[in-house]
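A.B. asks: return atomic coordinates for the entry below.
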Amino acid sequence: MRLPDFEAWAIFAAVVEHRSFTDAAKALSVSKATVSKAVTRLEQHLDTSLFSRTSRRLALTESGKRLADHAQRIMAEGVAAEEAAHDETADLSGVVRLGAPMTFGLLRIAPLIAQFTRQNPLVDVDLHLSDAHIDIIEMGLDATIRIADMPDSSLRARRLADVTLHVVASPAYLAERGRPNHPSDLGSHDCLCYSNATTPDIWRFSGPGEQNVVVQVRSRITVNSGEAMLPALREGVGIARLPDFIVGDALAAGDVEEILADWRAPPFGLHLVTPPSRLRPARVDALLDFITRHHGCRKMNDHV
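C.D. replies: As a prediction, this is how the structure comes out:
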């Protein structure tokens, strides 16, 4: 059996990451000719073109796009294996690249990162905050926090907790427009919707007697940040569904009130997601275990 050309796959992954033969060569500390020969060798072995090359532009072919993830995983596995071997005899050090949703990251993850880096002075953390769905393989992240129902995929995940959504409105809004008593009443109200949801204006509820209700709401404001709904919510613009970590303080202060208390939106899972490989540098495992302990999570042992 012929062994795979691991060097060529790794160099292909570097070109994909840097989108340039020249930049990949600099990153790998090799010549541009070495990069070019490796990619050509891989193309000949696979009997397909991986890049469309012009004097001004380098773009992946359809075959290249399909194989890019495989190449990046091969590269990541090799790096992780070497770092794991090194970490057995070395103190925790290096960079951990972590993603998280914007508001949850600011409120819950950033404080943990501060504690962790103080306790581990040789570890640096590159924290990427975004409410958009991100590809952790393409972005080169070691892990990311996701608040969502996880689809089937090759990624690994540990479920940190359920995230309960509260249906809330300001006292002023309820005094002016009335208090909904059933989810179907929401159809005649103004609502604030989260645009990163699959169907922002479709709200699902379960309630007494195992009833399930689906309501299409009218969105006065649609926004890709739950925290950005708070000013409009306090001003009485509409009704919103928000998790406790965003709306908890407003509820406690009486700025908003929970409505439809007997009805619950399906809970979302708070997940810690990593690439498929079980091989991770010790510094990554240390940070993930630190987050796990502070969220009362179970160990990572299941796939999604």
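
A.B. asks: going forward, measure contacts and count neighbours with C-alpha atoms only.
C.D. replies: Fine.

A.B. asks: quick one: residues contacting Gly94.
C.D. replies: The contact partners of Gly94, by Cα atoms under 8 Å, 6 or more residues apart in numbering, come to Leu122, Val123, Asp124, Arg283.

A.B. asks: for comparison, sequence B:
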Amino acid sequence: MDQLSAMRVFRQVVDAGGFSRAGEALDMSHSVVSRQVRWLEETLGAQLLNRTTRRFALTEVGLAYYRRCVQILDQVEDATLMVQHHQNHPSGLLRINAPMVFGTMEVGKWLPDFMRRYPELRIDLVCNDRFVDLIAEEFDVGLRITRTLPDSTLMARRLSVSDMVLVAAPSYLERHGTPSVPADLVRHNYLAYSLALQTTELSFTDPAGALLSVAVRGNLQANTGIVVCDAVRAGMGITASASFVVHEDLRRGDLVKLLPGYQLQSRDLYALYPQNRHMSPKVRAFIDFVSDYYAQFRWHC
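C.D. replies: This next block holds a predicted model:
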């Protein structure tokens, strides 16, 4: 038998003033109630109740045990209610890691709504473009824009896809001309994000589905995509950018999409989080929220 369950039965017997009334309250038979109390006495090695055919009385040790049972069972109930509240109302500190460009240009669009929905949460958002070990640096969740995920013990939820597009400012194209095929890029100034997998070569899928690569070079590379895209907007050169970064520039005409018949490999947006047997309510709430937000495709180019 379970000692905690037997303690609950014993308490109910005392509170109800009898075995039959306790059984009615607990939806148990008189014999089951009696057997639970007897097992408890045998486990403790002490008599808790003096019984007669019509009534019972607590022994001295039974009274002391009853009082401790009340304290323990009330604390167990309080702990249960606390966990249930925590499950239904995510709270505490949620640490989020995101790439610099994505954190700067995207997260701020929806983070206030998330925080209004879960006011008991505190957010620590850290944006950077270096490799981050989520577990070692104690992040709850990471957002990643990537072509492929490395082998990892982390769990991953795919949220959306971001096309890669080749772009330049109209002012640059007026001075240097518009490339019509990938091979034309060798004559253009290519501005590179230095943490990309390839900074000196671009791989395309042509209209027939064939793969082709072209070497690129230029006078600027930076480890933040923000600087690269600012330079492109200023007419300094051409770059390949994720659509979430430039889709508004393309819509306004501040940038022009190049080589529309040729496709660069897209990037996927993932939420990564440590693998736990029970996902914490705050992480679940966050992942469900961003999944719903990006269920609608937002970066049309």
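
A.B. asks: how about the contacts of Gly94 of structure 1 in CSV, adding neighbour count, distance to Asp152 of structure 1 and secondary structure?
C.D. replies: As requested, these are exported to CSV (neighbours: other Cα atoms under 10 Å; distance: Cα to Cα, whole Å; DSSP: H, G, I helix; E, B strand; the rest coil):
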residue, neighbour count, distance to Asp152 of structure 1, secondary structure
Leu122, 13, 36, coil
Val123, 18, 32, strand
Asp124, 16, 31, strand
Arg283, 23, 27, helix
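
A.B. asks: closest to Ala228 of structure 1 out of those residues?
C.D. replies: Asp124 (29.8 Å; Cα to Cα).

A.B. asks: the closest one -> structure 2?
C.D. replies: Aligned counterpart of Asp124 of structure 1 in structure 2: Arg122 (TM-score structural alignment).

A.B. asks: cool, Ala114 of structure 1 as well?
C.D. replies: For Ala114 of structure 1, the aligned residue in structure 2 is Pro112 (criterion: TM-score structural alignment).

A.B. asks: need the strands for the stretch 51-200 of structure 2, in chain order.
C.D. replies: Remark: strands assigned in the stretch 51-200 of structure 2 by DSSP state E, counting those that start in this stretch are 56-58, 92-98, 121-127, 141-146, 155-162, 164-168, 192-193.

A.B. asks: average distance between the helix or strand that comes right after the shortest one and structure 1?
C.D. replies: This points to strand 192-193 of structure 2. Using DSSP states H and E, the next helix or strand after strand 192-193 of structure 2 towards the C-terminus is strand 201-205. Strand 201-205 of structure 2 differs from its equivalent in structure 1 by a mean of 1.1 Å after superposition (mean Cα distance after the TM-score superposition for structure 1).

A.B. asks: strand 164-168 and strand 201-205 of structure 2, what's the angle between them?
C.D. replies: 120 degrees (axes from the mean of the first three to the mean of the last three Cα atoms, to 10 degrees).

A.B. asks: which helices and strands does strand 201-205 of structure 2 pack with?
C.D. replies: Strand 201-205 of structure 2 sits against strand 211-215, strand 263-264, with contacts defined as 3 or more Cα pairs under 8 Å, 6 or more residues apart in numbering; DSSP states H and E.

A.B. asks: distance to Leu173 of structure 2 and mean neighbour count added to the ones you listed, as CSV?
C.D. replies: Listed next are those as CSV, based on distance: least, Cα to Cα, whole Å; neighbours: other Cα atoms under 10 Å:
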stretch, distance to Leu173 of structure 2, mean neighbour count
strand 211-215, 19, 13
strand 263-264, 20, 18
